[in-house]
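[1] I would like to see how this sequence folds:
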Amino acid sequence: MTTHGIASREEWLAARRDLLAAEKALTRQSDALAQRRQALPWVKLDKAYRFDTEAGSATLADLFQGRSQLLVYHFMFGADYAAGCPSCSMVADGFNGFIEHLAQHDVMLWAASRAPLPKLLAFRQRMGWSFPWASSAPSDFNADFNVYFSDAQQQKGAGEYNYQSAAIPLDELPEPVLQIAAGCGTDGPTFIQDRPGMSAFVLEDGVVYHTYSAYARGLDAMWGAYQWLDRAPRGRNETGIWWRRRGEYDSVAQSTVASCCR
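    Alright, predicted model coming up:
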């Protein structure tokens, strides 16, 4: 027997209309926040960042590829990882579908990680992706945008992530973090040297400016699957770290998905 509230269609409709008013208010607030993001002042970038790409060595300006706007997803894939972070992988599963739409709107999307390019491209092939992915290993890009912390920074508890201290007691890492680290082929302290995020840039008169960055739960809206789960009857309904890289769920779940998609 269900323990959830049950109502007539008329009662449900009244409750749904109340919720709709709240959803509309949230939509308007989200629109206003987007305008505030776009109104942020720009910061001129004077450092010459370099990346390894499939086309060879590239500057940050080169990544725009003829567009005036650039979005970079800071994908957690450290130099010592054997595989990309499963959380970042879940986010990136949506990139292939909308990257073409962004390009038509004068926006270029890249993923960038510290791992060597051959390792990134091999993982991209394994996951069936095709979006552009650059290795930021040749420069301080990840460190400067607060998504990489050196051994010295970790030991001193120095550095900033999500606009606050990045210090995490290395001997108190939660078990789920250690499990994810092991799934990436590394240990906990090494795993959290890299962090997820996204940064936006604009190219104007040959000059690159940094316009926006978001981290941690500021990336929630980019987890496309979560937007669907939030509308499912039981929502996210999470118990621990339930997600996996696509293709790594247990055989029962895989067979269920396969049968539904025939």
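
[2] rest of the way, CA atoms for contacts and neighbours
    Will do.

[3] Give the next helix or strand downstream of the helix ranked longest in the chain.
    Identified as the longest helix of the chain according to DSSP state H is helix 9-39. Sequence order places strand 43-44 as the next helix or strand after helix 9-39, per DSSP states H and E.

[4] Could you also give me the structure for this second sequence? I'd like to compare it with the first:
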Amino acid sequence: MTTSKPALPDIVSTEQWDTALSQLLIKEKALTRAQDALNAERRRLPMVKIENDYRFDGETGQVSLLDLFDGRRQLIVYHFMFAPDWSQGCPGCSWVVEAMPHLAHLHARNTSLVLVSRAPLEKLEGYKKRMGWDLPWYSSFGSDFNADFGVTTPQGEKHGVSILLRDGDSIYRSYFTGARGVEHLGSHWTYLDLTPWGRQETWEDSPKGWPQTEPYSWMHRHDEYGD
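    Predicted coordinates for the structure are as follows:
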């Protein structure tokens, strides 16, 4: 039996490699600046007020949408595909969850992150234990939350990320992305970039009055933030 070797990039001299790399880095830097501009535009998106009194089942009992903020101003909701009649969670959503950052880094920027699925809490807790996760996961079973947020449709379940901001007890939805829009998520930077306040650093192009600190000055090890 004959086997073919996998294809390889061209092999060149160190000088040629340096030249090719330098040319690519110019394009990568341009892409970074374009992403910065897009993030700045996202921070200026208008919002829609959430009027419904949604209820969720969690490990401490039934809670409200406001409770999911856990006292913080911003909330990232990952809509995890897990329908009530499924025996286990979506494998693609599981990939996304296992790339999520340590939540302490988001909490340090006044931002909470939760998972929400339609399956009953008992199923969520069982799958969570199987996967070894400790992320907060809530069931929207029996409510209109998933349908209202566009992730449960007549065609089936969808995954996605909703960004919410609260002002006192008033809650607003500022952003949503789904499908391949979640593929780049996997660090606290990319999650914070989705929120109205962004990374909250002085270099960012943000509207006047946004909370900001000097770059990196707020960053600590996850067990060093305190409360």
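
[5] circling back: so the longest helix of the first structure corresponds to what in the second structure?
    Residues 14-44 of the second structure are where helix 9-39 of the first structure aligns, with TM-score structural alignment as the criterion.

[6] Can you name the residues that contact the most centrally placed residue in the second structure?
    Centroid check for the second structure by C-alpha atoms, centre = their mean gives Y191 as the closest residue, at 4.6 Å. By C-alpha atoms under 8 Å, 6 or more residues apart in numbering, the contact set of Y191 of the second structure is I76, L185.

[7] quick one: which helix or strand includes it?
    Using DSSP H and E, Y191 of the second structure maps to helix 188-193.

[8] now do L124 of the second structure
    Short version, using DSSP H and E: L124 of the second structure is in helix 121-131.

[9] for S57 of the first structure, same thing?
    Counting by DSSP H and E, S57 of the first structure is part of strand 56-59.

[10] mean deviation of that strand from the second structure?
    When the second structure is superposed, strand 56-59 of the first structure averages 0.9 Å from its matched positions, counting by mean C-alpha distance after the TM-score superposition for the first structure.

[11] any idea how far V97 of the second structure is from the counterpart of L219 of the first structure in the second structure?
    When the second structure is aligned by TM-score structural alignment, L219 of the first structure is paired with V182. Using C-alpha to C-alpha, to the nearest Å, V182 of the second structure is found at 11 Å from V97 of the second structure.

[12] and stretch 62-81 of the second structure, which residues are buried?
    Neighbour counts using 16 or more other C-alpha atoms under 10 Å place 65-66, 68-69, 72-81 of stretch 62-81 of the second structure among the buried residues.

[13] Reformat the residues you listed as JSON lines; add secondary structure.
    Converted to JSON lines, those look like this (DSSP: H, G, I helix; E, B strand; the rest coil):
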{"residue": "L65", "secondary structure": "helix"}
{"residue": "L66", "secondary structure": "helix"}
{"residue": "L68", "secondary structure": "helix"}
{"residue": "F69", "secondary structure": "coil"}
{"residue": "R72", "secondary structure": "coil"}
{"residue": "R73", "secondary structure": "coil"}
{"residue": "Q74", "secondary structure": "strand"}
{"residue": "L75", "secondary structure": "strand"}
{"residue": "I76", "secondary structure": "strand"}
{"residue": "V77", "secondary structure": "strand"}
{"residue": "Y78", "secondary structure": "strand"}
{"residue": "H79", "secondary structure": "strand"}
{"residue": "F80", "secondary structure": "coil"}
{"residue": "M81", "secondary structure": "coil"}
